[in-house]
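Let me see the structure of the following:
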Amino acid sequence: MSVDFRKVDVDALDPDKVVSPEELVPPLPPVDPQEIEQRGQLIRQQLSKGDYIGALQVALDNPPYGGDERTKETNLRNVLEVLTTIKSSDITQIVDQLTPEDQNVLIKYLYKGMGSPLGQSHGNGGILLSWFEKTVDITGQGAIIRYIADRRTV
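Have a look, this model is predicted:
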């Protein structure tokens, strides 16, 4: 055995200390797709009444971190429906009323929307960029860092 400490593989000496990527992600509760569909109906009801902040809070509340891709896409559709309905002059006021947790979830959905064909269709790209700009103006760069560091995806 070499005495040069730089060449000693510590993980080989104590295999119990190895952390797998699955252990880094917190356990996620399962998500019922019907719950997301019901949430979409509630969001549409609130939008029809003009309760934009309530609709956005419902859309951002309890994101389906543990759901399958179809469920996550359905919730993304719900969030995008709210974001595209709200006038750009009201964005700052609405983002300011959100809790810091909801603001972080909003940043996640903005990134996901900008990266998906669903978010780029029908001129939604410009709307998402406007939301992103005004959200970062309020939250600062911390929301972007939290998005990058969080392993849970929406």
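
going forward, measure contacts and count neighbours with C-alpha atoms only.
OK.

check contacts around the spatially most central residue of the chain.
Taking Cα atoms, centre = their mean as the criterion, residue 108 is the residue nearest the geometric centre of the chain, at 3.0 Å. Residue 108 makes contacts with 147, 153-154, as judged by Cα atoms under 8 Å, 6 or more residues apart in numbering.

Same question for residue 98.
Neighbour list for residue 98: residue 57 [criterion: Cα under 8 Å, 6+ apart].

Could you measure from it over to residue 148?
20 Å (Cα to Cα, to the nearest Å).

I'd like the distance from the helix or strand hosting the residue nearest to the centre of the chain to the chain centre, please.
Of the helices and strands defined by DSSP states H and E, residue 108 is found in helix 100-115. Here the centre of helix 100-115 is set off from its chain's centre by 4 Å, with Cα atoms, centre = their mean, to the nearest Å.

Tell me the buried residues in that helix?
Applying a neighbour-count criterion of 16 or more other Cα atoms under 10 Å, one finds 102-114 buried in helix 100-115.

Rebuild those residues as TSV, extending it with distance to residue 80.
Conversion of the buried residues of helix 100-115 to TSV gives the following (distance: Cα to Cα, whole Å):
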residue	distance to residue 80
102	15
103	15
104	16
105	13
106	10
107	12
108	12
109	8
110	9
111	12
112	10
113	8
114	11
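
now the other sequence, so there's something to compare against:
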Amino acid sequence: MAQLNYRTINIDVLDPESSANFPMDTLLPSTLPEPTTSGGAASVAQQVRQMLRGGDPEGALSHVLDTAPLSGDAQAKEVHLATVIEVLQGIRQGEMLKVLEGVIAGEGGTERADCLMKYIYKGMAVQSSTGGTQSPSSRKTLSPQGTGSGFTQVQSRNFGEGGGGQQMSVLLSWHEKLVELTGHGTIVRVLTDRRTV
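Here you go, the predicted structure:
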């Protein structure tokens, strides 16, 4: 009889309650929309711009959040992110609370709030990773700058490019109003959701 080395057996495969045997596809809802292409996202951007010009910021924000490409390609997601940020920047600060209340009220309001929070965080991440309005390909490499006190400063400077600080300010204002209306639950749901925008 051959000796069996029990340390080499993967017991997680044998245990039906193990997380290794958990079907990961059950974490995603079965009602995901069809994958969106960048052409579809561009048509949504046109519709949203028309709504903004027509004086319907609440409808524009609702439409852009309802058509989020959760299963789209990367190019479609970038185009849609730019559209969402354009809508958020197009709404005056005095109207933010009223527009948010209208978008969140009713059926699907929680999903819209969560989707908006995802876009706010994604916009902040893009802002901080690209150092403002620069594209990632045009970003220069940074080198530490001595301060004379033994510390170094490594950061990008946004001279003359404009818009980067303003966009971050708009995103932070929307974040504040959204948390004020929905509470901290939307932050937790966004951080734990596997669907990305």
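
any chance you could map the helices in the first structure?
Taking DSSP state H as the criterion, the first structure contains helices spanning 10-13, 21-24, 33-49, 52-60, 69-85, 91-97, 100-115, 117-120, 124-139, 142-149.

most tightly surrounded among those helices?
Of all the helices of the first structure, helix 52-60 has the most neighbours on average by mean count of other Cα atoms under 10 Å, namely a mean of 22.

with the second structure superposed, average distance for it?
Following the fit onto the second structure, the mean deviation recorded for helix 52-60 of the first structure is 0.7 Å by mean Cα distance after the TM-score superposition for the first structure.

residue range for that helix in the second structure?
Using TM-score structural alignment, helix 52-60 of the first structure corresponds to residues 57-65 of the second structure.

And stretch 76-95 of the first structure, by the same measure?
Going by TM-score structural alignment, stretch 76-95 of the first structure sits over residues 81-100 in the second structure.

Could you list the residues in contact with that stretch?
45, 48-49, 52, 57-58, 60-61, 64-65, 119, 122-123, 167, 170-171, 174, 177-178, 197.

Stretch 120-128 of the second structure now?
By Cα under 8 Å, 6+ apart, stretch 120-128 of the second structure touches 81, 85, 133, 164, 168, 171-172, 174-175, 197.

quick one: which of those is nearest residue 10 of the second structure?
Nearest to residue 10 of the second structure out of the contacts of stretch 120-128 of the second structure is residue 197 (Cα to Cα; 36.1 Å).

What sits closest to that closest one if chain neighbours are left out?
Once flanking residues are discounted, residue 197 of the second structure sits nearest to residue 70: 5.3 Å by Cα to Cα, 6 or more residues apart in numbering.

check contacts around the one you found.
Residue 70 of the second structure touches 32-33, 35, 195-197, counting by Cα under 8 Å, 6+ apart.

if we go to the first structure, which of those are intact?
Of the contacts of residue 70 of the second structure, the contacts whose aligned counterparts also meet in the first structure (both residues aligned by TM-score structural alignment, their matches' Cα atoms under 8 Å) are 32, 195-197.

Could I have the buried ones of the residues you listed as ChimeraX selection syntax?
Listed next is the ChimeraX selection for buried residues among these, using 16+ other Cα under 10 Å:
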select :196,197
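
Using CSV, lay out the kept ones among the contacts of residue 70 of the second structure together with distance to residue 26 of the second structure.
What follows is those, written out as CSV (distance: Cα to Cα, whole Å):
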residue, distance to residue 26 of the second structure
32, 12
195, 12
196, 16
197, 19
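
distance of the nearest residue to residue 63 of the first structure once chain neighbours are set aside from residue 92 of the first structure?
Among residues not flanking residue 63 of the first structure along the chain, residue 154 sits closest, at 6.3 Å (Cα to Cα, 6+ apart). Residue 154 of the first structure sits 23 Å away from residue 92 of the first structure, going by Cα to Cα.

Thanks a lot, see you next time.
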